[in-house]
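[1] Generate a structure from the sequence data that follows.
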Amino acid sequence: MNQTIETILNHRSIRNFKDQALTEEQVIQIVEAAQMASTSSYIQAYSIIGIENKETKAKLAELSGNQPYVEKNGHFFVFCADLYRHTIAADMEKTDIKPAIETTEKFMVAVIDASLAAQNAAIASESIGLGMCYIGGLRNEIEKVSELLQLPNYVIPLFGMAVGVPDAETDQKPRFPVESIYYKESYPTDRQAIMKDLVTYNQTISAYYSDRTNGERKDSWTEQMTRMLSTPRRTQIKDFVQGKGFLKS
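    Down below sits the predicted model:
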C-alpha cells in the first residue's frame, strides 16, 4: 500500500482545530491540487472562495446552524458550482450559450466538477498533516450565503470545507463493507440480500456508537437514515437554483 492510499484510508472528519491559520503556501497547494481534478470536457465549472475574515466566518457559522468549526479553523473554503465565467467567455465570442448552461445536464456537470475538485483538496490537506470537515450546512440558508459571498447568477454555493491543524484525534466511522457498495456487472435485485447486509452493518454501527459513548448511544445506521430522511429538508433550494439560472430544462 502506498502513501497516497494510506492517506485516503485514514480519512476522518476533524471538527476541532488549533488556533493556527494556514500559510499562503498551504492554501495555494490545496487549491492547485483541487484544480488538477478531472473536469468534464475541460469546462472547469467551479470556483473556490477562501474565507479568512473572522466576521465572515462567524456569519457563515451562524448560517450553517451555529457549527463552531465553521468559524474556528485554519482556513475555510467554499466550493461553488460556477458557469458564470462561461457567460463572459460567450460574450467575448459573441455567442448565446444560455440554452445550454441552463439545462439540468450542465448543472450536474458543475456540481460534479466542484465535488471532484473538493475531494482533491481534501486529500491534499490530509497529505500535509492537516484535518478537514465538509460543511453541507451552508445550504441551510443558501440564499443568504450567496448574498454574503456576492455570488452572481450561474454560481451556487454547494458546501464548505473547514481545514486546519487538528486539535484532537477522532475515531473513524466504519464504512459499508466493499461488497455492499461494489457490484459486478449490474445492480443486485435481491432485496433480502441487501437487507441482510444492512442488518450486519447496523450491528457494526451500533457497537461503534456504544464504544464511543460508554453505552449511551446505540442507534443503527438504518435508524439514523430513516430518522433523517423522514422529513424533507432545504426544500427552498430548488427555487433558489432555478432563480440563479439553472435547471431551466
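
[2] C-alpha only now, for contacts and for neighbours.
    OK.

[3] What lies in contact with the longest strand seen in the chain?
    The strand of greatest length in the chain, counted in residues with DSSP state E as the criterion, is given as strand 155-164. Residues outside strand 155-164 that contact it (CA atoms under 8 Å, 6 or more residues apart in numbering): 17-18, 20-22, 69-70, 73-84, 111, 125, 130-139, 142, 145-146, 241, 244.

[4] Please generate a structure for the following sequence too, so the two can be compared:
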Amino acid sequence: MNNVIELILNHRSVRSFQDRALTKEEIETIVKSAQAASTSSFIQAYSIIGVTDAEKKKLLAEIVGNQAYVAENGHFFVFCADLYRHETIGAMEKRDVIPAIESTEKFMVALIDAALAAQNAAIAAESMGLGICYIGGIRNNLEAVTSLLKTPDRVIPLFGLAVGHPDKINEKKPRLPLEHVYHENEYEQNGEIYKGQLEEYNQIVSNYYFERTGGRRDDTWTSQIAQMLERQSRMYMKQFVQDKKLDLR
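    Purely as a prediction, here's the structure:
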C-alpha cells in the first residue's frame, strides 16, 4: 500500500481547527489540485469561492445550523455548479447554447465536475497535514447563500469545505462492507443477502458508537438513516434550481 492510498483510507472529518489561517500558497495549491480533477468534455462547469470575510463566515455558520467550525477554520471554500461561464461563452461565440445549458444532463455534469474537483482539493489538503470537513448545510437556505456570495443565475453553491490545521482528530467512522457497495456484472438483488450485509454493518456501527461514547449511544446505521430520511428537508431545491435557470429540460 502506497502513501496516497494510506492517506485516502485514513480520512476522517475534522470539526475543530487551530486559530491559524491558511497561507496564500496553501490555498493556491488546494485550488490548483481541484482544477486538476477530471472534467466532462473539458467543460469545467464549476467555480470555487473562498470566504475570508469574518462576518460572512459567521452568517454561513448560522445558515448551516450554528456549526462553529464553518466560521472558525483556516479557510472556507464553497464549491458551486457553474454554467454562467458557458452562457457567456455562447454569447462570445454567437452560438445558441441555452438549450444545452438548461438541460438536466449539463446540470448533472456541473454537479459531477464540482464534486470531483472538491475531492481532489480535500485529498490535497489532507496530504499537506490539514484537516477538512464537507458542509452540505449551506443548502439549508440557498437564497441567503447566493445573496451573501453574490452568485448569478446558472450558478448554484453546492457545499462548503472547511479546511485548517486540526485541533482535534476524530475517530474514523466505519464504512459499509465492500461487498455491499461493490457489485460485479450486475446489481445484487437477493433480499436476504442484501439485508444480511446491512445487519452486519449495523452491528459494526452500533459497537463504534458504544465505544466512542462510553456506552451512551449504540444506535444502528439503518435506524439512523431511516430517521433522517423520514424528515423531509430542503424540499425547495427543485424549484430553486429551476429559478436559477438550470435543469429546466
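
[5] And the next helix or strand past the longest strand of the first structure?
    Scanning forward in sequence from strand 155-164 of the first structure, with DSSP states H and E defining helices and strands, the next element found is helix 191-212.

[6] could you say what helices and strands that following helix packs with?
    Contacts of helix 191-212 of the first structure with other secondary structure elements, assessed using 3 or more CA pairs under 8 Å, 6 or more residues apart in numbering; DSSP states H and E, are made with helix 221-229.

[7] and the angle from the helix it packs on to helix 191-212?
    With axes from the mean of the first three to the mean of the last three CA atoms, to 10 degrees as the basis, helix 221-229 of the first structure and helix 191-212 are set at 90 degrees to each other.

[8] For burial, what's the neighbour tally of Trp14 of the first structure?
    Not Trp; residue 14 of the first structure is Ile. 23 (other CA atoms under 10 Å).

[9] who's in contact with it?
    Residues touching Ile14 of the first structure, when contacts are defined by CA under 8 Å, 6+ apart, comprise Gly131, Met132, Cys133, Pro166, Ala168, Glu169, Thr170.

[10] Go over the secondary structure and confirm the second one is in a strand.
    Yes: with the criterion set as DSSP: H, G, I helix; E, B strand; the rest coil, the secondary structure at Met132 of the first structure is a strand.

[11] Let me know whether it touches His11 as I believe.
    No: checked against CA atoms under 8 Å, the pair Met132 of the first structure and His11 is beyond contact range at 9.0 Å.

[12] From the centre of the first structure, point out the most distant residue.
    Outermost residue of the first structure with respect to the C-alpha centroid, by CA atoms, centre = their mean, is Lys94; its distance is 34.9 Å.

[13] Give me the mean deviation of the longest helix anywhere in the first structure from the second structure.
    Taking DSSP state H as the assignment, the helix of the first structure that covers the most residues is helix 104-127. Following superposition, helix 104-127 of the first structure is found to deviate from the second structure by 0.3 Å on average (mean CA distance after the TM-score superposition for the first structure).

[14] Buried ones in that helix, by neighbour count?
    Within helix 104-127 of the first structure, the residues that qualify as buried are 106-107, 109-118, 120-127, counting by 16 or more other CA atoms under 10 Å.

[15] contacting residues for Tyr183 of the first structure?
    With the criterion set at CA under 8 Å, 6+ apart, Tyr183 of the first structure makes contact with nothing.

[16] I'd like the distance between it and Leu9 of the first structure.
    Between Tyr183 of the first structure and Leu9 of the first structure the distance is 20 Å, computed by CA to CA, to the nearest Å.

[17] Tell me how many other residues surround Glu25 of the first structure.
    When neighbours are defined as other CA under 10 Å, Glu25 of the first structure has 9 of them.

[18] cool, and Gln203 of the second structure?
    Gln203 of the second structure sits with 14 neighbouring residues when counted by other CA under 10 Å.

[19] That one -> the first structure?
    With the correspondence set by TM-score structural alignment, Gln203 of the second structure lines up against Gln203 in the first structure.

[20] Isn't its match up against Ser220?
    Yes: if you go by CA under 8 Å, Gln203 of the first structure and Ser220 touch, sitting 7.0 Å apart.

[21] What's the ChimeraX syntax to select whichever of the contacts of strand 155-164 of the first structure are buried?
    To isolate the buried subset of the contacts of strand 155-164 of the first structure in ChimeraX, counting by 16+ other CA under 10 Å, use the following:
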select :17,21,22,69,70,73,74,75,76,77,78,79,80,81,82,83,84,111,125,130,131,132,133,134,135,137,138,139,142,145,146,241,244
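
[22] Tell me the secondary structure at Glu32 of the first structure.
    Assigned state for Glu32 of the first structure: helix (three-state reduction, three-state DSSP).

[23] what's the first-to-last distance across stretch 144-153 of the second structure?
    With CA to CA as the measure, stretch 144-153 of the second structure spans 14 Å from end to end.

[24] for stretch 205-222 of the first structure, same thing?
    Looking at stretch 205-222 of the first structure, the gap from its leading to its trailing residue is 10 Å under the measure CA to CA.
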